[in-house]
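>>> need a 3D model of the sequence below.
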Amino acid sequence: MKCGLIEKTESQFVDSIEKEAYVWCEKNWKHDDYEHQHNRAQLTFVEEGYQYFHIDRKIYLVPQHHVIWIPSEKAHKITSEAQTVNLMVFLFKSVFDDEFYQNVQVFAVPPVLKEMLLYASKWNQSLDENEEQDIFFKAILKSLPNFCKESSGLEIPVPTDTRLIPVCNDINTHFKYNLDIDSLAEKAQMSVRSLQRIFKNETGITLQKYLQLTRILKSIELIDTRQYTLSEVAYKVGYQSLSAFTSSYFAIMQVKPKLKKN
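Purely as a prediction, here's the structure:
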């Protein structure tokens, strides 16, 4: 059993719970790294650490104090290299008739929503009927579209054109260095101009933006280790100054980078 759901097969979970909604909190969360799906919509709050969600050929980063909304029946895989991952997972049998609930959403949790989620933890793993809980969870669900400010910068697209996979792999490996566009074009076996055009068409972003996203994701992993200063992190992901790193980080995350307290 995981999050109250019975794992029927490696990729499919069976829901035998009558409750409309419930919450499942765990410290030091451990996920299987295979793709799975379930018939409840899912709201996951990352209280500590970070998670990567692999959904529909995109990789969504969900850092600390962010949430991800996943519609029901949406196949997803979760990975993380964080030292500790503390999660709250809310599972809803039905949702409101609004386009928001039909799509994957990732966004930073504003203070009001954070307090609501933390208050809801008092019902952790409770499957008993409770009127206050039912009303409170419905209020959380109804409020989500108002709390969401799009964080599309927290997703990395995965191209379907197989010629671009070596390009992405090269950037993921050598993110510390500036783009060698001629070398990347050679790996893709196409001209520089074709590479730039096809990559943008496939992913919706430029090669330079892809590099920036990769660097910021790597910086989040390094910050999580608590082993480096911000200046060291900036250098390790390819920035020549802390100010340049801070500016790039803010452009993606909408907050300035800061070290975690031990």
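
>>> alpha carbons only for contacts and neighbour counts from here, please
Fine.

>>> what about M88, which SS state?
At M88, secondary structure determined by DSSP: H, G, I helix; E, B strand; the rest coil is strand.

>>> endpoints of stretch 159-175, how far apart?
The stretch stretch 159-175 measures 18 Å between its terminal residues, going by Cα to Cα, to the nearest Å.

>>> so F107, which state does it fall into?
Three-state call for F107 (three-state DSSP): strand.

>>> check contacts around it.
The contact partners of F107, taken as Cα atoms under 8 Å, 6 or more residues apart in numbering, are H66, V67, I68, C148, K149, E150, S151.

>>> now K200: how far from R193?
11 Å.

>>> neighbour count winner among the two?
Ranked by neighbour count (other Cα atoms under 10 Å), K200 and R193 place K200 first, with 16 against 11.

>>> that one reaches T206, doesn't it?
Yes: applying Cα atoms under 8 Å, one finds K200 in contact with T206, separated by 5.2 Å.

>>> quick one: the strands in this protein?
For the chain, strands defined by DSSP state E occupy the ranges 6-7, 13-14, 21-26, 41-48, 51-55, 58-62, 66-70, 77-79, 86-92, 105-108, 155-157.

>>> which neighbouring elements make contact with the longest helix seen in the chain?
Using DSSP state H to define each element, the chain has its longest helix at helix 207-225. With contacts taken as 3 or more Cα pairs under 8 Å, 6 or more residues apart in numbering; DSSP states H and E, helix 207-225 sits against helix 165-173, helix 192-203, helix 230-236, helix 242-253.

>>> got the buried residues for it?
Going by neighbour count (16 or more other Cα atoms under 10 Å), the buried part of helix 207-225 is 207, 210-224.

>>> list the contacts for Q105?
I68, W69, I70, C148, E150, S151.

>>> from K30, how far out is I6?
From I6 across to K30, the span is 16 Å (Cα to Cα).

>>> ugh, typo on my part, it should be Q196
With Cα to Cα as the criterion, Q196 and K30 are 39 Å apart.

>>> same question for K200.
35 Å.

>>> could you do Y239 as well?
For Y239, the distance to K30 - Cα to Cα - is 33 Å.

>>> count the residues that sit near R163.
With other Cα under 10 Å as criterion, R163 counts 17.

>>> S80 reaches Y52, doesn't it?
Yes: look at S80 against Y52 with Cα under 8 Å: they come within range, at 5.9 Å.

>>> excluding chain neighbours, what is closest to I68?
Leaving aside its chain neighbours, I68 sits nearest to V106 (4.4 Å; criterion: Cα to Cα, 6 or more residues apart in numbering).

>>> please provide the structure for the following sequence as well, for comparison with the first:
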Amino acid sequence: MINNQEQFLALVDENPESIYCYHDLHNVEEQSTFFKHSHKKGQLMYVEGGTIQVEANKKTFFVPGNHYVWIPAGEIHGIYSNSKTVLMRTLYIPIKEDEKDYYSTMGVYPATDLLLQLLLHTKDWRGDIEESNRKLYPIVQAIKVLLPDFSKTPINFTIPKVKDQKLKEITQFLDDNLDQNIMLSDLAQRFDINERSLHRLFKKDTNISFIKFFTIIRMYKAIDYLSQKKYSISEIASKVGYSSIPTFSNTFYKVIGKRPSDYQRGAEILK
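Sure thing, here's the model as predicted:
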């Protein structure tokens, strides 16, 4: 990702009429971070490899490979990734006042074939693309115009943002031990809290149960492993705490809407 965040954001908004194009295709050896910020243009970010998380609206939006996130203009957000390889293709798009109704909702979506083909044309472009550029501008403008049609069915890849400090410690422990069969009673004993109180804390702070929370973060980690294409389905199941492949596959399907094998076969079209 960009080393000097402030300078990069200044470049993005320097020309208010241009569509700013940037592709981050570098391998990273440690966590990538784009700290909380906003920009005057809307942001289309397609994730071609690895996975990213976008924090905004008191939620964490999880964006796996072959999906994109739309971030409205002015939305305060942070971008994070633990994947060793993160491939992102980004367009920063100016949104006029009378267009805001069409481009005001943040969400994560599967990439359509048409969007991928349009993005394919931008893969070597960098910086401002202005209307005077008769070769490049029609491509990126087409992406903007078609975006509302591409974005009709958002995927519910979100995790509620944890606010309680004790619960932050607990959820970090869960994240570090996804391969373990952890029960609510185990957590209560480890963190010296009444089991019923811990159950209520999960519901109050995240609006979902402990079991659902733990299942979601396990499945999101499974997507991360799948996108790396280094592990078999059985290895991934074990890494996220499932001894039964059918149980893992069924749970993955319920949360994500696809079988793990279908996800693993997904091609990185823009490589």
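
>>> burial measure for the closest residue to N27 of structure 2 other than its chain neighbours, as a count.
Once flanking residues are discounted, N27 of structure 2 sits nearest to T85: 4.6 Å by Cα to Cα, 6+ apart. Residues within reach of T85 of structure 2, counting by other Cα under 10 Å, total 20.

>>> and the gap between T85 of structure 2 and F213 of structure 2?
Distance of T85 of structure 2 to F213 of structure 2, computed by Cα to Cα: 26 Å.

>>> same question, Y225 of structure 2
19 Å.

>>> what sits against the residue lying closest to Y50 of structure 1 once chain neighbours are set aside?
Nearest residue to Y50 of structure 1 in three dimensions, chain neighbours excluded: P63, at 4.3 Å (Cα to Cα, 6+ apart). For P63 of structure 1, the contact set (Cα under 8 Å, 6+ apart) comprises V46, E48, G49, Y50, Q51, I220.

>>> any idea which of these is closest to V89 of structure 1?
When the contacts of P63 of structure 1 are ranked by distance to V89 of structure 1 (Cα to Cα), V46 comes first, at 8.8 Å.

>>> isn't that closest one right up against H66?
Yes: at 5.8 Å, V46 of structure 1 counts as touching H66 under the criterion of Cα under 8 Å.

>>> circling back: more neighbours: Q196 and K30 of structure 1, which one.
Legend: neighbour count by other Cα under 10 Å for Q196 of structure 1 and K30, higher for Q196 (18 against 14).

>>> residue in structure 2 matching the more buried one?
Mapped onto structure 2 by TM-score structural alignment, Q196 of structure 1 lines up with H199.

>>> picking that back up, now the contacts of P63 of structure 1 in TSV, with distance to S183 of structure 1?
Putting those into TSV (distance: Cα to Cα, whole Å) gives the following:
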residue	distance to S183 of structure 1
V46	38
E48	39
G49	35
Y50	33
Q51	32
I220	28
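
>>> how near is T33 of structure 2 to T105 of structure 2?
Separation of T33 of structure 2 from T105 of structure 2 (Cα to Cα) stands at 23 Å.

>>> so the two - more neighbours on which side?
T33 (17 against 13).

>>> the more buried one contacts Q5, doesn't it?
No: counting by Cα under 8 Å, Q5 is not a contact partner of T33 of structure 2; they are 9.8 Å apart.

>>> who touches both of these two?
Taking Cα under 8 Å, 6+ apart as the contact criterion, no residue touches both T33 of structure 2 and Q5.

>>> wait, what's in contact with the most far-flung residue of structure 2 relative to its centre?
In structure 2, the residue that sits farthest from the middle, by Cα atoms, centre = their mean, is N194; the gap is 33.8 Å. Counting by Cα under 8 Å, 6+ apart, N194 of structure 2 makes contact with A188.

>>> ok, now which ones touch the aligned partner of F210 of structure 2 in structure 1?
With TM-score structural alignment as the criterion, F210 of structure 2 lines up with L207 in structure 1. Neighbouring residues of L207 of structure 1 by Cα under 8 Å, 6+ apart: Q196, F199, K200.

>>> what about the counterpart of W24 of structure 1 in structure 2, how many residues nearby?
Counting by TM-score structural alignment, W24 of structure 1 lines up with Y22 in structure 2. Neighbour count of Y22 of structure 2, defined by other Cα under 10 Å: 20.

>>> for M1 of structure 2, see how far away Y22 of structure 2 is.
Taking Cα to Cα, one finds Y22 of structure 2 at 10 Å from M1 of structure 2.

>>> D176 of structure 2 too?
Taking Cα to Cα, one finds D176 of structure 2 at 25 Å from M1 of structure 2.

>>> neighbour count winner among those two?
Just comparing D176 of structure 2 and M1: by other Cα under 10 Å the higher neighbour count belongs to M1, 18 against 10.

>>> surely D24 of structure 2 and L91 touch.
No: using Cα under 8 Å, D24 of structure 2 is not in contact with L91; the gap is 11.4 Å.

>>> neighbour count for these two, which is higher?
L91 (27 against 13).

>>> list the residues that contact that one.
Residues counted as contacts of L91 of structure 2 (Cα under 8 Å, 6+ apart) are I19, Y20, C21, Y22, Q43, L44, M45.

>>> same question, I95 of structure 2
Going by Cα under 8 Å, 6+ apart, the list of residues near I95 of structure 2 reads K41, G42, A73, Y103.

>>> of the residues you listed, which are reproduced in structure 1?
Counting by both residues aligned by TM-score structural alignment, their matches' Cα atoms under 8 Å, the members of the contacts of I95 of structure 2 that carry over to structure 1 are K41, G42.

>>> list only buried entries from the contacts of I95 of structure 2.
K41, G42, A73, Y103.

>>> so the first one sits against P72, correct?
Read that as K41 of structure 2. Yes: at 7.4 Å, K41 of structure 2 counts as touching P72 under the criterion of Cα under 8 Å.

>>> and the closest residue to C148 of structure 1 other than its chain neighbours, how far is that from S152 of structure 1?
Leaving out its chain neighbours, the residue that sits closest to C148 of structure 1 by Cα to Cα, 6+ apart is F107, at 5.9 Å. Per Cα to Cα, F107 of structure 1 is found 9 Å from S152 of structure 1.

>>> again with L230 of structure 1
Distance, L230 of structure 1 to S152 of structure 1, using Cα to Cα: 24 Å.

>>> how deep is the alignment partner in structure 1 of P154 of structure 2 tucked in, by neighbour count?
Under the alignment (TM-score structural alignment), P154 of structure 2 pairs with E150 of structure 1. The local packing of E150 of structure 1 (other Cα under 10 Å) involves 11 other residues.
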